[in-house]
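Engineer: please find the sequence and the predicted model below.
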Amino acid sequence: MHELTLNNGVTIPALGFGVFQTPPDETRAAVDAALATGYRHIDTAAAYGNERQVGEAIAGSGVDRSDVFVETKIWISDYGYDETLHGFEKAARKLGVDQIDLLILHQALPSDFDKTIGAYRALEKLLADADVRAIGVSNFMVEHLTALLDAVDVVPAVNQIEVHPYFAQREVQAFGVEHGIVTQAWAPIGGITFYRDSGHTSTLEDPSIGEIATAHGKSPAQVMLRWHLQQGRQVIPKSVRPERIAENFDVFDFALTDAELATIDGLETGKRGGPEPADVTLAAWGRPVPED
């Protein structure tokens, strides 16, 4: 399994499995299939409502807990120092683990950045106490990362952001490279939300990607995942279909040429599929995270 080394020396599989928008009653079967296929990194979040099912799947998989890299996210409703420490307790209880491999903040919450700083300082304590092995952020733009680094001691290990051929956020990625922050790509093959709301067709139907896929005898999804991996990003594709879960994992037996990578880079549209980070506020997006 190909791995990346985070800025604190912890290793993470380069290809993980995501469960965003996976209903709780489908999550366990999806994670079961992923672990059976060979995935060893599972990414979930408090806001997804399926941490418990992820934990059940890992516990029942027969795969040793030490071999599975577990990542989850603190939701904005649990920001603040004490609130985030409690958010960790809720997540660990639902996942059925004593230690979380990677714990990150789900959004920057720019409208109340003091709460964001407090939440991140709680992550630093959890890291110092070995309750987590690495910490990071998600959906942080350059201005958020800059403000965070001015206020805390530990540089985030990852920044999980929307990255796919139509929206690459290169400025954010470049900041990450400069500061040793690994980019985790969510919606790495575009995602239904992107092409439904952005006015574009699916990246899976892009003719340029299709031509590259045909040349390699691979699917468009496999080509896009390979594009991420060759450019040093960690990726977390999602699916509930065992055949697609297996397909997304089968990306280590071919390589894209420099010209093919450049072609995919050239598909940038500048249009975001997910919410604008500045629009994420407690008033609009806050909701309680259940205890169990």
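Structural biologist: Alright, I've got the coordinates.

Engineer: use CA for all of it now, contacts and neighbours both
Structural biologist: Will do.

Engineer: buried residues, the helix or strand harbouring residue 93. List them.
Structural biologist: Using DSSP states H and E, residue 93 sits within helix 81-95. Using 16 or more other CA atoms under 10 Å as the test for burial, helix 81-95 gives 81, 83-95.

Engineer: quick one: residues in contact with the strand or helix carrying residue 262.
Structural biologist: Residue 262 is located in helix 258-265, with elements delineated by DSSP H and E. If you take CA atoms under 8 Å, 6 or more residues apart in numbering as the criterion, helix 258-265 is touched by 165, 208, 209, 212, 227.

Engineer: if we can go back for a sec, which of the buried residues of helix 81-95 sits closest to residue 134?
Structural biologist: residue 88 (13.1 Å; CA to CA).

Engineer: without its sequence neighbours, what residue ends up closest to that closest one?
Structural biologist: residue 74 (7.4 Å; CA to CA, 6 or more residues apart in numbering).

Engineer: would you confirm that the one you found contacts residue 84?
Structural biologist: Yes: counting by CA atoms under 8 Å, residue 74 does reach residue 84; the two are 6.9 Å apart.

Engineer: mind listing the helices for the stretch 101-250 of the chain?
Structural biologist: Assigned by DSSP state H, counting those that start in this stretch, the helices in the stretch 101-250 of the chain fall at 113-128, 142-151, 170-179, 191-197, 207-216, 220-230, 242-249.

Engineer: identify, out of those, the most deeply packed stretch.
Structural biologist: Mean neighbours per residue, mean count of other CA atoms under 10 Å, is largest over the helices of the stretch 101-250 of the chain for helix 220-230, with a mean of 23.

Engineer: and the angle from that one to helix 242-249?
Structural biologist: If you take axes from the mean of the first three to the mean of the last three CA atoms, to 10 degrees, helix 220-230 sits at 30 degrees to helix 242-249.

Engineer: what is helix 220-230 packed up against?
Structural biologist: Helices and strands touching helix 220-230, by 3 or more CA pairs under 8 Å, 6 or more residues apart in numbering; DSSP states H and E, are helix 207-216, strand 234-235, helix 242-249.

Engineer: mind redoing it with 6 Å?
Structural biologist: helix 207-216 (3 or more CA pairs under 6 Å, 6 or more residues apart in numbering; DSSP states H and E).

Engineer: which helices and strands sit right next to the helix it packs on?
Structural biologist: Against helix 207-216 (3+ CA pairs under 6 Å, 6+ apart) you get helix 220-230.

Engineer: dropping in the other structure now:
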Amino acid sequence: MIPQPEGRALIEAMSGSSDPTQGALVPMNCNKKSGIGSSNQQCHAAAKADRDIVDGLTLVRGQGTGGFVHLPGGEKFEYLLAGFGVKVPLGELEMGAPLNPSGACAPMPKEAATAAAGKAIVATRGACSFLEKAEAMGAGPGERVGALIVKNSETALFHMGAAPRWRGANISLPIVLVTDVAGHAISTLPPDSTIRFAPSEHVTLAAWDEIERLNEASAWPKETQERQTLYETLVARNAGFPDRVSAIQGAFSRVCSWDEEEEGIAGQGVGDAERRETGDADTTSVKL
């Protein structure tokens, strides 16, 4: 027996797609409580063998937890799926009109919702949780958007979480996160333009965790030439991933600026932590 929301999602997945559906019955251990601010992973497979099965189901026929969004002009940007909702639709997807307000924190008026049905909608991060955005865009029966694209406020990607978990289980539309760079390019497309999602096993949370670590000074050599060499190596290695290249460039610029600050205040006794205390310290991979 499974909960009703998961059952509805399973029936919808099996009846709404020509792709074969693969699954497994796995014993799970779940925390008693789930709330805002806690980890998104409230339930875990009970044993290592079970966890191996779950991990093996994350990639089925190349449909991973991330991929690329292809734009009409030939540009492509990365996305990561939320930890709730359903997989992205394949084939071309029409863009809906820009949201106003852009946060998608409340259901659209009936006329706008009808016009946006089945289309991709871009929402900016902030003002409410990712789960609340998804609930708002899927509130009207028969008026659900085709996909919700959340534009991050920085050049970074992570799997958006839902808390409490049972509310996330009620979401039956695709929700993806894109970087600020990708979000700007997508949101400035003319209405009725088409985009295309292409799932890829090369777009992963692990890859973006590595990029995130470059925002720490300890990730870079202290010697200027060695740092420059590492930067050029990283850019070359990530050619074809414009979001990552942009993030690497930003991290490199920040590290170089910290060096300039240190030179400017040498001998004044100002610590590194004190100089950066107003920076964004949130680097968790699952955010609400």
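Structural biologist: Received it, and whenever you're ready, just let me know what you need. Nothing here was measured: the structure is a model prediction, and the numbers come from that model.

Engineer: now the TM-score, please.
Structural biologist: Once superposed, chain against chain, the TM-score is 0.30 (TM-score structural alignment, normalised by the length of the second structure); 133 aligned residues with a CA RMSD of 5.7 Å.

Engineer: which parts of the helix holding residue 262 of the first structure are buried?
Structural biologist: Taking 16+ other CA under 10 Å as the neighbour-count basis, helix 258-265 of the first structure is seen to contain the buried residues 260, 261, 264.

Engineer: now the angle from that helix to helix 207-216?
Structural biologist: Using the same axes, to 10 degrees: helix 258-265 of the first structure against helix 207-216 is 150 degrees.

Engineer: how about the very next helix or strand once past helix 258-265 of the first structure: buried residues?
Structural biologist: As assigned by DSSP H and E, the chain's next helix or strand after helix 258-265 of the first structure is helix 282-285. Using 16+ other CA under 10 Å as the test for burial, helix 282-285 of the first structure gives no buried residues.

Engineer: in the strand or helix carrying residue 7 of the second structure, what's buried?
Structural biologist: In this assignment (DSSP H and E), residue 7 of the second structure forms part of helix 4-15. By neighbour count on 16+ other CA under 10 Å, the buried set for helix 4-15 of the second structure is 6, 9, 13.

Engineer: need those in JSON lines with distance to residue 149 of the second structure, can you?
Structural biologist: What follows is those, written out as JSON lines (distance: CA to CA, whole Å):
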{"residue": "6", "distance to residue 149 of the second structure": "23"}
{"residue": "9", "distance to residue 149 of the second structure": "20"}
{"residue": "13", "distance to residue 149 of the second structure": "20"}
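
Engineer: if we can go back for a sec, what's the neighbour count on the residue nearest to residue 88 of the first structure?
Structural biologist: Neighbours of residue 74 of the first structure under the rule other CA atoms under 10 Å: 29.

Engineer: pretty sure it contacts residue 103?
Structural biologist: No: Residue 74 of the first structure is not in contact with residue 103 according to CA atoms under 6 Å; the separation is 7.4 Å.

Engineer: re the thing from before, check which helices and strands the helix holding residue 93 of the first structure is in contact with.
Structural biologist: Using 3+ CA pairs under 6 Å, 6+ apart: helix 81-95 of the first structure touches helix 51-59, helix 113-128.

Engineer: any idea how far residue 137 of the first structure is from residue 149 of the first structure?
Structural biologist: Applying CA to CA, to the nearest Å, the value for residue 149 of the first structure to residue 137 of the first structure is 12 Å.

Engineer: let me fix that, I meant to ask about residue 262 of the first structure.
Structural biologist: From residue 262 of the first structure to residue 137 of the first structure the distance is 28 Å (CA to CA).

Engineer: can you check residue 53 of the first structure too?
Structural biologist: Distance from residue 53 of the first structure to residue 137 of the first structure, by CA to CA: 23 Å.

Engineer: go on, residue 54 of the first structure?
Structural biologist: For residue 54 of the first structure, the distance to residue 137 of the first structure - CA to CA - is 20 Å.

Engineer: coming back round to it: next, format the contacts of helix 258-265 of the first structure as JSON lines and append distance to residue 246 of the first structure.
Structural biologist: Below are those laid out as JSON lines (distance: CA to CA, whole Å):
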{"residue": "165", "distance to residue 246 of the first structure": "22"}
{"residue": "208", "distance to residue 246 of the first structure": "24"}
{"residue": "209", "distance to residue 246 of the first structure": "20"}
{"residue": "212", "distance to residue 246 of the first structure": "20"}
{"residue": "227", "distance to residue 246 of the first structure": "18"}
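
Engineer: between these, which sits nearest residue 247 of the first structure?
Structural biologist: residue 227 (15.2 Å).

Engineer: so which of the helices and strands packed on helix 81-95 of the first structure gets nearest residue 249 of the first structure?
Structural biologist: Of these, nearest to residue 249 of the first structure by CA to CA is helix 51-59, at 18.0 Å.

Engineer: summarise which helices and strands the closest one is packed against.
Structural biologist: Against helix 51-59 of the first structure (3+ CA pairs under 6 Å, 6+ apart) you get helix 24-37, helix 81-95.

Engineer: any idea which of those gets closest to residue 284 of the first structure?
Structural biologist: Nearest of those (CA to CA): helix 81-95, 19.1 Å.

Engineer: output the contacting helices and strands for the helix or strand where residue 236 of the second structure lies.
Structural biologist: Using DSSP H and E, residue 236 of the second structure sits in helix 224-237. Packing partners of helix 224-237 of the second structure (3+ CA pairs under 6 Å, 6+ apart): none among the helices and strands.
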